[in-house]
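In: Let me see the structure of the following:
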Amino acid sequence: MALSRSARLAALTVAAASFCLIAASPAPEPGADGIGDTYFPQLGNGGFDARHYDLDVAYNPDTDRLDGRTTLTARATQNLSSFDLDLQQLTVTRVEVDGRRADFTRTGDEIVVTPRGSIRKGHTFRAAVTYGGVPEALSGPIVFGSDYGWMKTTDGVFVACEPNAASTWFPSSDHPSDKATYDIRIKAPKGLTGVSNGRLVDTYDTKGGQTVHHWRESKPMATYLATASIGKFDVKSGRTPAGTPIYVAIDPVLANSNGVDVYAVTAEATDYWSRVFGPYPFEETGAVVDDMPQAGFSLETQSKPSYSAVRNESTIVHELAHQWFGDSVSVEQWQHIWLNEGFATYAQWLWAEHKGTQSAHDAFLAGYNSRPATSSFWQTKVGDPQRDTMFASAVYQRGAMTLQVLRERIGDKAFFKLLPAWTKLHRYGNARTSDFIALAERISGQRLDGLFDTWLYTTGKPSL
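Out: Next comes the predicted model:
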């Protein structure tokens, strides 16, 4: 059928407009090799937004070898000619993008992936990386001078990755500002249990004499909160009195150690914090308690805090408070770490107050009075403590002091309205100190910039 002259002109006009749109579209460019965090400039990656990780990891405790395949589903935020993934130490053997083999190179801890064709902005793509090797724990001054990350135990591994060690065992955009959901399948010799985040959706044995545990975290999670701890565990599961599913795995070597009932305290604290901080943000609560005393720390791995030994009740309530402050509401950049640690430490004071052993006011005074003005404790700027001292005691204790000073300034009614409002406003997202100050001012109706400047950003011991 022939077109009329007017129809031909209309078609040409549409074609010309389409050509202009194509011509105006930015040319594909490489994604950035980091998000620009001042503490870890190359953590995370630019050019895409991670949406989901599908992890298949197989671990042999006899050789300490890890073999994995990670499939990342992501959405391009620009026209991409290539993009980076963070991966430390391990050897990559194959990369595919949307089912087609892609070229890749390595620059330090960055894997640069170049797909066969460019990826247009807004396109959801899948990058599958096959890799393997012997992961090594990281060390240095950041985490209390301790090793952290993928740490070998007598019967498996203890995996606790804050702040930058997730990329020691899977390729990722390794920064808390780029959250995603997860499916994690852990393959290990029969008799060992692989414990991870979220809920256990399947367990099955392979013909090769191994067992696979498949976990699913359906809520957004920062990479450093992912875990794949493997070993011999005594497992107890059920529900808290308020109905939240609970899963606690304890190394039998540590059974009844210190007289702490980890299951009971976890259940009680989960329910109590749900009343104080707002609804529990994840599908399951719990704990992983492993015989790893050389780690010297515990971590708020999402939905199941990881304890390197049986600690104490106060440590358990601290790590569970992190499920709201740090896990659900995560820092936008690492300089805001007091929003995690100061809040979780203050939760310990609230727990003591709840139990009637010490008021938060008295806990504040005890910490304040025990440190003279000459103490180096008062020289840390809590609101920006610097990379190597981001876990300094002041970030925890002076951070908690800041919250008690705030509580006494604005009153209990406004303060206990503020906490659940904060966790609701930024649920499953990221936030900065300035966001918290703004919300505190809005709820209290007071100007609070001076208070926060004194307690978070000014060195020296504040006067009361």
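In: Please count neighbours and contacts with C-alpha atoms only from this point.
Out: Will do.
In: Tell me which residues of the host helix or strand of residue 56 come out buried.
Out: When elements are defined using DSSP states H and E, residue 56 is found to belong to strand 48-60. Judged by neighbour count (16 or more other Cα atoms under 10 Å), strand 48-60 contains these buried residues: 48, 49, 50, 51, 52, 53, 54, 55, 56, 57, 58, 59.
In: Where do the helices of this structure begin and end?
Out: All helices of the chain, identified by DSSP state H, fall at 5-24, 262-276, 313-321, 338-355, 360-369, 393-410, 412-425, 433-444, 449-452.
In: As TSV, these with mean neighbour count would be great.
Out: Listed next are those as TSV, based on neighbours: other Cα atoms under 10 Å:
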stretch	mean neighbour count
helix 5-24	11
helix 262-276	19
helix 313-321	23
helix 338-355	22
helix 360-369	15
helix 393-410	21
helix 412-425	17
helix 433-444	16
helix 449-452	14
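In: out of the ones you listed, which comes closest to residue 328?
Out: Go through those one by one with Cα to Cα and the one that ends up closest to residue 328 is helix 412-425, at 7.5 Å.
In: how far does the closest one sit from the chain's center?
Out: 22 Å (Cα atoms, centre = their mean, to the nearest Å).
In: So which residues make contact with stretch 125-137?
Out: The list of residues contacting stretch 125-137 from outside it, by Cα atoms under 8 Å, 6 or more residues apart in numbering, reads 64-76, 89-99, 119, 147-151, 165, 168-169, 171.
In: Proceed likewise with the subsequent sequence, for comparison:
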Amino acid sequence: MDPRAFSRTAAPAAALALLVLVGGTGCTGGDTGVRGTPGAVGLRDPYFPKLGNGGYDVRHYDLTLDYDPAGDRLKGTAEITARATQDLSAFHLDLRGMTVEGATVDGVKAAANRAGGELTVRPRDDIDKGAEFRTVIRYSGTPETIIGPDKSEEGWLPTEDGGLAVGEPTGSSAWFPGNHHPSDKATYDIEVTVPKGLKAVSNGELTGERTSGGRTTFAWHEAQPMASYLATLAVGDFRVTSSRTPAGLPVLTAVDPAVAKDSAALLGRIPEVMEWGAKNFGPYPFSSTGAIVVPTDEVGYALETQSRPVFPVDQFDEETLVHEIAHQWFGNSVSPASWQDVWLNESFATYAEWLWMEDVHGTPVRKPFDAAFADDANWAFPPADPPGEEDLFGGPVYQRGAMVLHKVRQAVGDETFFSVVRGWAAKYGHSNATTDDFVTYVEVETGQDLTELWDVWLYGDKKPARP
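Out: The predicted structure follows:
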């Protein structure tokens, strides 16, 4: 995210034993002796304790959506493939608003009850630990715009000719049910039907487009694991352009016609930024790239939605483009284990801006470092420990976090530092990492004890003497 706009049937017991021995999956009945318990409500995230749910791990989302901009109505079917991590008698999904019209588990009708943002699903039979199961939720309604802790808008943002879905940190629960915590990443298929003449743009690759009865359906596939807050959907009158980088990577951009002229030149530089990113951070972790550019009044910030960042045109500048593309490595591929670890996303993306300015424009990293150091607002709290959820995207998370990385670079030298950066992106790619993981990785890979550096720059409460 760009910080400059503001400071988420009964089976015999013997048969069950054989099923377990051969690694079978599915629900089991009461005669088996299995007695499941409900999965936890929330994952006890330090900032959003009720976000996400326990007892299962989502493998894939298959979303079939139909959106009517005239009435701002969304009709959806979410097919969620997951693996049980305990014996389950019930489990929860995060879903804000909307009317749930029915639920099944492995093709059998299941009870579904709402309580606030939690949807409780109780299958007819318990689900064995280790079993893969398929839940289908049918729902409809007007998706909500959620006001985040920092007063920014997320979730579903209605626009003049459609809508825009952005989800950091909790907003994705406004438009589809799921396990909406960054620690539970999954692959996605998103099929969206809209009035003919409009476009529906999402993550990954466009795998199909068909028109019938005055409506057009767009099918998108994201093959790499994605945290749900990085899922996006943009519906509107977009100019969609497909091309490839010199290395052959597909580039798909979607631009509102009202801002096409103002964004054309910078969109043309995406291949240049991609090449620079791969040189510094290692191989690009996804199978496509691109951007979605919209008018300023549609969203108040840029966001690193996976493979296709979203930009309001007033923030579609060179540094922000670099920032959001850098997030594809840091935040999207290497994702935070909890929201307390979000500084790992933003520090790398901010430091990428500094590196770009140094490499491309000859501005030494020392210059933005000194400016960030001089700003007392960046010392309001340690980057790895914001005092509250409203500070999750505060200046220290970005600017002081980037200062931490520069101090590491100074301590270990350029060659070792960039080796660590590329190694970090490779080791934790397509998974999740904690602050402790990062600290340990740096010290193991460099062979240095950097306790004093962490104590002062990452965890310290006071601004140190000028370095």
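In: Please work out the TM-score for the two chains.
Out: These two chains, once laid on top of each other, score a TM-score of 0.92 by TM-score structural alignment, normalised by the length of structure 1; 440 aligned residues with a Cα RMSD of 1.9 Å.
In: Among the contacts of stretch 125-137 of structure 1, name the ones in strands.
Out: Judged by DSSP state E, those include 65-76, 91-97, 149-151 as members of strands.
In: Could you pick out the buried ones from these?
Out: Restricting those to buried positions leaves 66-76, 92, 95-97, 149-151, with burial counted as 16+ other Cα under 10 Å.
In: Was I right to think residue 227 of structure 1 contacts residue 186?
Out: No - the pair residue 227 of structure 1 and residue 186 fails to qualify as a contact (Cα atoms under 8 Å) at a distance of 10.2 Å.
In: Now list whatever residues contact both of those two.
Out: residue 195.
In: hmm, back to that, redo the helices of structure 1 as CSV? Include distance to residue 250 of structure 1.
Out: Compiled in CSV, the helices of structure 1 are given as follows (distance: least, Cα to Cα, whole Å):
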stretch, distance to residue 250 of structure 1
helix 5-24, 58
helix 262-276, 9
helix 313-321, 14
helix 338-355, 23
helix 360-369, 31
helix 393-410, 27
helix 412-425, 30
helix 433-444, 36
helix 449-452, 40
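In: now for those, which one comes closest to residue 40 of structure 1?
Out: Distance to residue 40 of structure 1, taken as Cα to Cα, is lowest for helix 338-355 among those, at 16.7 Å.
In: how about that closest one, aligned to which bit of structure 2?
Out: Under TM-score structural alignment, the alignment places helix 338-355 of structure 1 onto residues 343-360 of structure 2.
In: who's in contact with that stretch?
Out: For stretch 343-360 of structure 2, the surrounding residues in contact (Cα under 8 Å, 6+ apart) are 1, 319-320, 322-324, 326-327, 330-331, 335-336, 363-365, 368, 383-384, 397-406, 435.
In: Which residue in structure 1 aligns with residue 78 of structure 2?
Out: Under the pairing rule here (TM-score structural alignment), the equivalent of residue 78 of structure 2 within structure 1 is residue 70.
In: which residues sit in contact with the residue nearest to its match when sequence neighbours are not counted?
Out: Leaving aside its sequence neighbours, residue 70 of structure 1 sits nearest to residue 55 (Cα to Cα, 6 or more residues apart in numbering; 4.6 Å). When contacts are counted by Cα under 8 Å, 6+ apart, residue 55 of structure 1 touches 68, 69, 70, 71, 170, 182, 183, 184, 185.
In: quick one: what's aligned to residue 55 of structure 1 in structure 2?
Out: Residue 55 of structure 1 maps onto residue 63 in structure 2 when the alignment is built from TM-score structural alignment.
In: go on, residue 155 of structure 1?
Out: With TM-score structural alignment as the criterion, residue 155 of structure 1 pairs with residue 161.
In: Go ahead and confirm its match touches residue 67.
Out: No - using Cα under 8 Å, residue 161 of structure 2 and residue 67 do not qualify as a contacting pair, with a distance of 11.4 Å.
In: picking that back up, quick check: the match of residue 78 of structure 2 touching residue 53?
Out: Yes - with contact defined as Cα under 8 Å, residue 70 of structure 1 and residue 53 form a contacting pair (6.8 Å).
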